[in-house]
Every structure is written in structure tokens, then in C-alpha cells.
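Novice: Attaching a predicted model along with its sequence, questions to come.
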Amino acid sequence: MFMGDSITDCGRGNNNRPFGDGYAKMTIDAITAKYPERKIDFINVGISGNTTKHLLNRWEDDVIRLNPDVLSIKIGINDLHRYLDKTPESVSPREFRENMFTLLSETKKKTKAKIILIDPFYMSTSKAENSREKAVLDLLENYLGAVHEMVKIFKTRHVKTHDAFQKQLKYRSRNYFCFEPVHPNLAGHMVIATELLKTLGW
């Protein structure tokens, strides 16, 4: 099961595109190609625009009820932006940590799912003072810290996508991976899928 926001959703929503066109689909295709003899049911339940508040509201129906064997979660960048923009849906780093703890506690208590946490990321290396991108990067450290803490508490697998993109940006322009720092293009989604597959032991 793939849970998350628009980066996980990536255009899913009808019978022809149930997995979207992003890293979830790429991961599914790679697993299917490597293990043609295995019958594995995949499901993408990512929804564009979601924060951890949204996940709390739909966790019972979309995760617990379906009782996945493996659950990957990529969430956090919308929480950060809502907080930075001071919107009514604001999710502070402290609230984000609390929400993640609740989601993972419920999952551990009610399922036997193996959990994979995928870091929120931001494809920028900006150091320009007073810039939006630097403000996001600075604030992101708090949200990443919460995810890393959950990895330790719940002993989950961990996909360090922000670190992976920061490494990529040392060698290539971010335009290779995205049109803006939040939403990756196909090359960016390939980075996520590659890191996820590494975490699965590839």
C-alpha cells in the first residue's frame, strides 16, 4: 500500500490509472518485472493536497480496514507549507510529530503491516536569505526530524529521499528532476522509486 499526498497520488483515480504515473507505479512495475510468478496486490491511496490531518480522518477506512502487509507513507511537505503560510489547515512540526505518532501507533496496534517511512523532500539548495526556498529548507529539518524519530520509535524502514535529491543536485540542475521544488517529473519519481527499492533490499 502506498499512502501519501500528490506525489504518491500522481494522477491516479480511474480504472486505467489506479496507481498513478509516479514512483508508486514505477515501484510496482519493477517488482512485477522481477517477480512475475508472484501474485501481489498493490493499492495506491495517496490523495493530492493531503496533510497528516487528512490522514488521521481517513486512516481507519483507507489503511486499517484494508489491513496491508506492507505500508509506505510519504507525507509532510503539505503540512510544512500550510504552517509556513499560516493557513487554517496549518500543521506545526509539533503537531506533525503527534499526528505521525498517532497514525503509526494505530497501525501497529491494529495491523501487522511492515511500515516504510519516506522522507518529505524539497528540491532546492537555495541559501538566499529571506527567500521562500531557504525558509522551506530550514523548516523542513523539523519535519524530517519528526520522521526520523518515528523510524527509531517504531523500528520502520526508512527512505531518505531528501538526502537522495540533495545528492543529485550536486551533479545536475533541479530542472532535470522537477519544474518546481515540490513535485518531481518522471526523472524525479525514478529517484524516489530507486531509493524505495533499495530500502526493500534491491
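Specialist: Nice, thanks for sending it over.

Novice: From here on, just use CA atoms for contacts and neighbour counts.
Specialist: Noted.

Novice: any idea where the strands of the protein begin and end?
Specialist: Per DSSP state E, the chain has strands spanning 2-4, 70-74, 114-118, 157-159. These are given in chain order.

Novice: In CSV: these, plus mean neighbour count.
Specialist: Below are those laid out as CSV (neighbours: other CA atoms under 10 Å):
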stretch, mean neighbour count
strand 2-4, 24
strand 70-74, 20
strand 114-118, 21
strand 157-159, 22
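
Novice: how about the ones you listed in TSV, adding distance to residue 183?
Specialist: Conversion of these to TSV gives the following (distance: least, CA to CA, whole Å):
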stretch	distance to residue 183
strand 2-4	13
strand 70-74	13
strand 114-118	15
strand 157-159	17
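
Novice: putting a second one here so we can go through both:
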Amino acid sequence: MKRRTFIQSAAWAGVGTNFAVSPKPEKALIFLFQGDSITDGNRGRSLDPNHIMGHGYAYSVASRIGADFPEAGFTFYNRGISGNKITDLQKRWETDTLNLKPDVLSILIGINDTNAVINKSAEASTVAEFENIYRSLLTASRSANPDILFVLGIPFVYPVGKRAEQWEQWREDTNNRQAVVRKLAGEFDAVVVDYPAVFDKAMKKAPTEYWIWDGIHPTVFAHELMAREWMKQVGKRLRFLK
């Protein structure tokens, strides 16, 4: 079955029916997680399968899907790199994304772009530049695989630690980049994973620091919430994940 047929059937399977059991995957999909330190999760840089996915949400997602569908032959890659901005992704896009030929491409990027602006880094990009580069990366990926499923994570920040010192700047710039991600998700028919909404809800049960210890990086507990939300939203398109 061709990729397009698979994605369409996965997206619409069960609509208008009373299936008691979710449809099974029909293709050995390649899942790729891209981004910065939140995705990186201190992943190994070798082929050691014990550490290759890191210890964050990408690890949790891959472990669940891989354990539930061992017969499917899925492949999982984590290519998040700590400190990366959108321009860093651009520099390594061919090697770390296109050459891996992903069917499902999950991206979480943007907070280091905000950090660069606040710290007045020479490598800082404006929101408009962020949008243009991000769009070019998605366009290149879709050109390489017309049936690719994009999963775009909404970046987040909270007034904890150093982030509280210049909070209004952090909040405004991050909000602007969040809007860009939502806009691009609409353009590219992507799955949106609204991490800030998940954390905002969770913070009614426990303090911000319990979930995002320094205003940017999730704790173990928050990574679990990210993985749950990722599975929930992607499961609406890849129905076998239900």
C-alpha cells in the first residue's frame, strides 16, 4: 500500500463504523523526533539501543508504540540537539531529517530562538525569519515525501528561575512563535500538540516548578504528560494508536 493510501486510511479508519478494535498499522512507518534539548533528552550518540531515544517524551512515545506493535517493524529516530534554534535545524535538515526519510515527523523548536533574542545573540532570528525558515523545512520534507505526517509541538516557557527576570520579553516572544507554529500547522495539515495547554491544566494540581523546573525544561512528570498528549493527538490521525 502506498504511503498516501496508508495515511488516508489510518486517518479515517473507524469513521462512521462501530469498530471495537482499532485498525492495525499497515506499513513499517519511520518516526522522527526533531528539536532542541527538550527532545534531545540527553540521548546517546551511538547505536546503543538502550540510550538512543534519550529520556524524555520522545523515549516514552517510542517505547509505547514499539512495545504495542513489535510486529509492525517501525523505526524511531531522535535527532533533537540541545541548544538548537530554527537556524540550527536548517543547517542539518538534509542529514538529520531528509536522509532519514520519515513518515511521521515530530518537531518541537522555538524556545532557544526566544532565548537568543533576549540575550541579543548575533544568531537571533526575528519571528518573521523563524516562520520563513520553519516553512522552508516543512516544504522540503513534503517535497521529499508528499504523504508525510507532521506533528508540530507548541513551544512553552514559564516564569521560573532566570525566566522570571525578563518575563514579559520571554512571554511575548514565545507567544509570537507559538502563533507561527499554529499557522504553519494549518498550512501543512499537521497535528498540533499543545503542550502549554497541558501544562496550564496540570499546574492547577501542582506548582509550576513541579512540571517545568527552570521555566523551560520539563521534569520527568511533565515529559510523561507530553508523551500522553502526543499519543492522544497523533492517535486522531493514526487511528491504530488508539
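Specialist: All right, it came through fine. None of these values were measured; they are calculated from a predicted model.

Novice: Report the TM-score for the pair.
Specialist: The TM-score (TM-score structural alignment, normalised by the length of structure 1) is 0.92; 199 aligned residues with a CA RMSD of 1.7 Å.

Novice: before we move on, back to that, show me the one of the strands of structure 1 that comes nearest residue 46 of structure 1.
Specialist: Proximity to residue 46 of structure 1, assessed across the strands of structure 1 by CA to CA, is greatest for strand 2-4 (4.3 Å).

Novice: Could you tell me where the closest one falls in structure 2?
Specialist: On structure 2, the counterpart of strand 2-4 of structure 1 by TM-score structural alignment is residues 33-35.

Novice: List the contacts of the matching stretch.
Specialist: Applying CA atoms under 8 Å, 6 or more residues apart in numbering, the contact partners of stretch 33-35 of structure 2 are 39, 58, 77-82, 84, 89, 105-109.

Novice: Buried ones among those?
Specialist: Among the contacts of stretch 33-35 of structure 2, those classed as buried by 16 or more other CA atoms under 10 Å are 39, 58, 77-82, 84, 89, 105-109.

Novice: Now do the contacts for the spatially most central residue of structure 1.
Specialist: Nearest to the geometric centre of structure 1 sits residue 74, at 1.6 Å (CA atoms, centre = their mean). Residues counted as contacts of residue 74 of structure 1 (CA under 8 Å, 6+ apart) are 3-5, 8, 117-120.

Novice: how about a cut-off of 6 Å?
Specialist: 4, 118 (CA atoms under 6 Å, 6 or more residues apart in numbering).

Novice: Just give me the match in structure 2 for it.
Specialist: Checking TM-score structural alignment: residue 74 of structure 1 goes with residue 108.

Novice: Then residue 148 of structure 1?
Specialist: By TM-score structural alignment, residue 148 of structure 1 lines up with residue 182.

Novice: Would you mind measuring from that match to residue 135 of structure 2?
Specialist: 12 Å (CA to CA, to the nearest Å).

Novice: and what of residue 152 of structure 2?
Specialist: In terms of CA to CA, residue 152 of structure 2 sits 12 Å off from residue 135 of structure 2.

Novice: what's the answer for residue 194 of structure 2, then?
Specialist: Distance from residue 194 of structure 2 to residue 135 of structure 2, counting by CA to CA: 19 Å.
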